[in-house]
Structure formats: structure tokens, C-alpha cells
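Enquirer: this one's sequence-less:
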């Protein structure tokens, strides 16, 4: 089958690899569409932290935001799964340790992360092996474009949940990328007053078209009571700013990851009685994201700027703006599409 393989920093391409077989408790999915995210780009340029702490190594196959149909099932799986349209959890715990049995498989020390951690091959391929326990069915009301956005949406939902705001309160989101914008959409849908902070340019211009209550730069941000703050950026100084800005006694959710350590003053956290909430993975947010997409309360479609072939993945991972791409932050790879070249 065709799969995208990164062999070293800045070097990757489509290769013919052996197709997977289902584990006894697993399935093989025929992949339809895959989203490219910042983590994938960090694997491509070599900066991703897992490459430096031993949790990932080249060659590797990326892709953890996906949708497809079940083609094969393992011997212990109900054959009725064949043909089902699905996406799946990225975080695959061992299932035996105390964290897994307590419902925290996403932080299992021995976990795999599909296309990310531990060498589990990712979805940027024609077929993907997945445990049946990780699958989530996709209703017909969600098309493949939106379905490929469920994984980042799950992260965004968890970030909003972590920020602890309710209808009528005010939320500030730092970073108008895919997860920040999805978080803003979830918040807006439940009656939260939504504001975003970013750098002037294309991303912020796009955010202004989506109808949020305020879109600001650091120079224009008004002095308001922020009842919750979400850091969805990759800037190392913004967690500290989030703590400074949030109302005393409220919450800051940290879903973004910077390339260098973030320094925060614990005195500010303690003296303001602020709660910091870390968000790793979409696991608990996948079902709420599916429900919101299915009901139409959140529409991720405008965030997709381009849909391209597997052969064009290198151009996307290199950070280039593809010809004809729209203003949104997300590019999808269509595994059934062939290169225009």
C-alpha cells in the first residue's frame, strides 16, 4: 500500500509498504482523509520532543487525525464492523495498569499514540490498524471533511471544559490556530463570550471572519475580566500571560505546546488562587465533538483551507502555502486523490 514515510528531518515521501493485518481485537481501516497538524510538521522538521526523549524515532509514519471505513476485522471482533465509517482515539493505553483501569489510558506510561509515539504506524497511508476499543462511529450527518477534524476538536472541547466557563461568562483564547478556533466555536455554541488573541496577519484576519466577540493583538487587548483563559499557542511566554490575565479563583487551560520551556511565577498562581489544567489528547472530548458536529452546533468546515493528495504531503509538512488554498488553518490529505502532477 501507499504510505507517507519520514526518514530523517526534512526528508519524506510516499513509499510502498506492507499493508497491516488486524490484531485479534482490532480492525484495519481504509483511510479516506487525514488532517495535518503542527505535531506532524514538527516530526518532519525534527523538532518534535518525542524524537529527543526516545518516544519516537525515524523512520516514522505520521497521521493521527483521520476518518475511514473498516475493511477487515480481527478474529475477536464482530464482523458487523466491516463497512462502518469511523475515526479513532490516538491514545492507546496498555489496558492493564492503574491509570488505564482508572480511565486515564491517555496518560498510560506504556501507551502508544497513533502516528506519534511508540512506533504505531499512523494514518497517512491507505490502511491503518486500530484496536476496536479505540473506534468511534461517524454518523451520516458528518461528512469526511468534518470527520477528519474530530481529533483536534476533541482537544479543543477538553480545553474549553478545562477552562471552566459557562454561558454568559467571558473566555480568552491565546492562539487562533485550528485548536484555538475550534475551542472558540465550542464556547460560542454554548453562549460564552469569546475573544481571541494572536499576532497580526493572515491567521488573525481569518479569525475575524468567524463572528467572535473580539479578536485582538497584545497591543489592542482590552482590560476586561477574563473568566477563563485557554492557551492554544506555541509561544513559551503565553502561559505566564494567561496567569496574569485570568480572573482570581478561575482557570487556565494549557493545550498548546511551545518549542522551549515556559516559565511561570508560582507566586502569581498561588496568590490569585488560579487552577492550571493541562490537556493531553482528545480522548474524553471525541464523543462531545462528534455530537456537536452531528447536530450542526459546530461546523469545522470553514477551517479547512485545502484538500490535497498524499504525494503533496511534503509541501504541506514543509509549511508552504499551497496554490489556491483558502484562508483557514487546516490542510487535509485525501488518500483516494492522486497528484495533479
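Expert: That came through, no problem. Because the structure is a prediction, the values reported are computed rather than measured.

Enquirer: CA atoms for contacts and neighbours, from now on please.
Expert: Fine.

Enquirer: surely residue 309 meets residue 316?
Expert: No: when contacts are counted by C-alpha atoms under 8 Å, residue 309 is not listed as touching residue 316 (10.3 Å).

Enquirer: could I get the full set of helices for this protein?
Expert: Ranges of helices within the chain are 38-45, 50-53, 98-101, 144-147, 150-163, 178-189, 202-208, 238-245, 266-271, 286-295, 313-317, based on DSSP state H.

Enquirer: which of those sits closest to residue 70?
Expert: helix 144-147 (14.2 Å; C-alpha to C-alpha).

Enquirer: between the helices of the chain, which one is closest to residue 68.
Expert: helix 144-147 (8.1 Å).

Enquirer: what comes up buried for the closest one?
Expert: Residues of helix 144-147 classed as buried by neighbour count (16 or more other C-alpha atoms under 10 Å): 144, 145, 146, 147.

Enquirer: quick one on the thing from earlier: more neighbours: residue 309 and residue 316, which one.
Expert: residue 316 (21 against 16; other C-alpha atoms under 10 Å).

Enquirer: picking up where we left off before, most packed of the helices of the chain?
Expert: helix 150-163 (a mean of 26; mean count of other C-alpha atoms under 10 Å).

Enquirer: so what does that helix touch, helix or strand wise?
Expert: strand 65-73, helix 178-189, strand 226-231, strand 246-254, strand 275-278, helix 286-295 (3 or more C-alpha pairs under 8 Å, 6 or more residues apart in numbering; DSSP states H and E).

Enquirer: what helices or strands is the fifth one leaning on?
Expert: It refers to strand 275-278. Contacts defined by 3+ C-alpha pairs under 8 Å, 6+ apart place strand 275-278 against helix 150-163, strand 246-254.

Enquirer: wait, which of these is closest to residue 330?
Expert: Using C-alpha to C-alpha, the nearest of the helices and strands packed on strand 275-278 to residue 330 is helix 150-163, at 10.3 Å.

Enquirer: what about versus this one:
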């Protein structure tokens, strides 16, 4: 298929979070095939700038000075005006980015990657956002059914612009014992223990404190376990102190950010995922794509789109330490159940959340937007 679109991806940042990883998948699968991409980050470039360079995609960043980046606004707008193409895709809305393209003659598509929140204050902010910016966009994409339904409640008058494009990941075969051992040797972790891990920003919302508390509970019943955390953030030091206070610091390794998570997932036996709010926990689906069973607690979000409780994993709506530890121990001790969840996880990703399907749905939105010219 020939190249037929030129799109500027206006991104909140160029880091390694779930929102950014999904953007990199879309660009990697389509660049110089169906789409010629350019990238503009509203904040200083992160690891994603290197990823874009490796894909031969021009990527610029911005300083983001002042509250909401207002002091960098005119420089950002100038850079955006240099774009010549067909569509501007806003990956993750921010006041700065939305204002910078307001009034632009290009077709505009907005990608919403996070929950709207349940409090009156949060919902009011989103209502104001949709009232002021909603009409600017030719399409608004939501990455889980959960946040799509939230948007319908907040801004029903925009529903004809709404599209559901759920996150995606690759599906693999179950990691062999040989490859698992090699991955663990590469990460310098024990090769003979049951490994439980999680990945993400070390921030309050992601509840790695719950992860560590559950790990401590598990260790009392099953000491032959090691715990692995991939990611970084402002709470790292606090979490390291908590691991020490819980008496498991010698059983936990903080890997920091991993540009490629292939080795991380190959090393794992189980993912324990906890979050206060996640539109669609990317770590969950990535783990399942490798056939790694998941035990999760999520207070609000669309994780139930991928985890079907007791069918392909465990998912509860509260951070109940005892219950989470019990589910982990069941998977440690019951091999038949573990095998069932492994196979069901891979099949879920293969059928509903493949990269091919994700790209196809995005292309359908882009084509529809251009046809409406």
C-alpha cells in the first residue's frame, strides 16, 4: 500500500508510558507504508525521541516553561505551523497542545488515554474542556470502553465524533524454560525462584505500595519468591524504604526504565498490577501477550476489558491485600490453573487486542476524517 497521508503526532511527552508506547506502535507499523509521520512533543524529549529517530521519523520537542507550559506556547505554535500535511493527531490532551492547534485548518483527531475521574471537580474540568475544544476535532478516539462511556455521560452532544480503538500488543508463545533462564541471567536476578513483577511510573496513582505489601504477605507463606519492578518515578526512594520496612528489600529489584520490555516479561512468572485509575492498564495486556498470568486490583478504569475475572486472570475493584495475596498463591501452587490462565491470556490478546487490529481501526478513523473533507 502506498503512502497516502501525512500526519503530525502532537504528543504530551516522549517517554515510555502506556500512552506513548501505543503511539510508537502505531507509528512503527505505518510509517513510510500508509503514513508519513512527524512528531512534536510539548515537553522536553525523552527516550521516545530516540525511538522516533530509529523509525526515521522527524521529532521535535519543546521546553514547557511556566504553568501548563504557557511561556513556551508561542514557540510550540510556531513549530506546529511548520507542518504541511493532512491530519494533526493529539496524543493525550493538554491545555497547551489544544490551544496551539485551535483554529488550524487541518483535520484534527484527539486521542484520550486516561480516565475522566469520578469527582465533581474532575468531571466539571472535562465538561469545560469538551465545551471549549470538542468542536475543534473531527474525531475523538478513546482507548477503552470505560472512558468512552464516561465521555458519553459528560459530552453526549459530541457522541457522533467518538470512536473506540482499544490498546494493542503483540502476542507471543509461552516463554520456554531456557529463554526464561536466559532473561533472568540478563537481568541479574535469581533463576530458581518464582518471579512476580510489575512495570510503570512510580507515582502515587500506580500503587506500587500495594504491590510491595502484597509481596510481603506472599513471602510469609511462600518464601521462594523474588519481585521485579520495571520503571521509575518520584516515589522510587519512598518505595525502596517501604520494601526495607516490610523486610523484603533483599527480594526486590528495581530495574529502572526499560526501553524494551521483552526480557522483563520473559523473566516473569506472574504480574501483580495495582492502580487507582487506569483507562486500560498497558502492563496487564503486555504481560498477557507473553502468557504471563495477571492478578490485578484497579479502583476505576477499563482493565476489565482485557481481564475476565477467574477466566484469564484475577481482577478486583479494591486494593485488598489478603485477597490479592491469596490469588497469587493459588497461581503459585495450582499448576493446572496457572496453565489455563496462560493459554487464555494469549488467546485474549490474539483475538481482540492485536497490533494489526489496532492499526486497522486507527486507519479507518483517519480515512473517514479525510473523506469527510
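Expert: Noted; the coordinates are in hand. All figures in this text were calculated on a predicted structure; none of them were measured in a lab.

Enquirer: now the TM-score, please.
Expert: For these two chains in superposition, a TM-score of 0.28 is obtained (TM-score structural alignment, normalised by the length of the first structure); 168 aligned residues with a C-alpha RMSD of 6.8 Å.

Enquirer: could I get the helices and strands packed on helix 150-163 of the first structure as TSV with distance to residue 87 of the first structure?
Expert: Putting those into TSV (distance: least, C-alpha to C-alpha, whole Å) gives the following:
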stretch	distance to residue 87 of the first structure
strand 65-73	5
helix 178-189	18
strand 226-231	26
strand 246-254	25
strand 275-278	24
helix 286-295	9
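
Enquirer: of all the ones you listed, which lies closest to residue 268 of the first structure?
Expert: strand 246-254 (9.6 Å).

Enquirer: would you mark the buried spots in the closest one?
Expert: 246, 247, 248, 250, 251, 252, 253, 254.

Enquirer: with adjacent residues omitted, what lies nearest to the first one?
Expert: Taking C-alpha to C-alpha, 6 or more residues apart in numbering, and ignoring the residues beside it in sequence, residue 246 of the first structure has residue 226 as its nearest neighbour in space, at 5.1 Å.

Enquirer: so what's the one you found up against?
Expert: Residues in contact with residue 226 of the first structure (C-alpha atoms under 8 Å, 6 or more residues apart in numbering) are 170, 171, 172, 245, 246, 247.

Enquirer: skipping adjacent residues, who's closest to the fourth one in space?
Expert: Across the structure, with C-alpha to C-alpha, 6+ apart as the measure, the residue nearest residue 245 of the first structure apart from its sequence neighbours is residue 226 (6.7 Å).

Enquirer: ok, the first one next?
Expert: With C-alpha to C-alpha, 6+ apart as the measure, residue 193 is the residue that lies nearest to residue 170 of the first structure, at 4.6 Å, once sequence neighbours are left out.

Enquirer: burial check on the one you found, number of neighbours?
Expert: Residue 193 of the first structure: 22 surrounding residues under other C-alpha under 10 Å.

Enquirer: repeat for residue 171 of the first structure
Expert: 27.

Enquirer: I'd say residue 226 of the second structure and residue 194 touch.
Expert: Yes: in terms of C-alpha under 8 Å, residue 226 of the second structure counts as a neighbour of residue 194; the distance is 6.2 Å.

Enquirer: more crowded one of the two?
Expert: residue 226 (22 against 17).

Enquirer: mind telling me what element residue 271 of the second structure is part of?
Expert: strand 270-278 (DSSP states H and E).

Enquirer: helices or strands up against that strand?
Expert: Checking 3+ C-alpha pairs under 8 Å, 6+ apart, strand 270-278 of the second structure ends up next to strand 194-199, helix 208-221, helix 282-289, strand 294-301.

Enquirer: and the second one, what's buried?
Expert: Neighbour-count burial for helix 208-221 of the second structure, counted by 16+ other C-alpha under 10 Å, picks out 208, 209, 210, 211, 212, 213, 214, 215, 216, 217, 218, 219.

Enquirer: quick one, it and strand 294-301 angle?
Expert: Relative orientation of helix 208-221 of the second structure and strand 294-301, computed by axes from the mean of the first three to the mean of the last three C-alpha atoms, to 10 degrees: 150 degrees.

Enquirer: in the stretch 1-150 of the second structure, which spans are strands?
Expert: 5-11, 35-41, 59-60, 87-91, 107-112, 139-142 (DSSP state E, counting those that start in this stretch).

Enquirer: just checking, what packs against the last one?
Expert: This means strand 139-142 of the second structure. Counting by 3+ C-alpha pairs under 8 Å, 6+ apart, strand 139-142 of the second structure packs on strand 107-112, strand 162-164.

Enquirer: nearest to residue 243 of the second structure, of those strands?
Expert: strand 107-112 (34.2 Å).

Enquirer: residue 139 of the second structure contacts residue 108, doesn't it?
Expert: Yes: the criterion here is C-alpha under 8 Å, and residue 139 of the second structure meets it with residue 108 at 7.0 Å.

Enquirer: tell me, how many residues neighbour the closest residue to residue 212 of the second structure other than its chain neighbours?
Expert: Take residue 212 of the second structure and drop its neighbours on the chain: the residue closest to it by C-alpha to C-alpha, 6+ apart is residue 243, 6.4 Å away. By the criterion of other C-alpha under 10 Å, residue 243 of the second structure has 20 neighbours.
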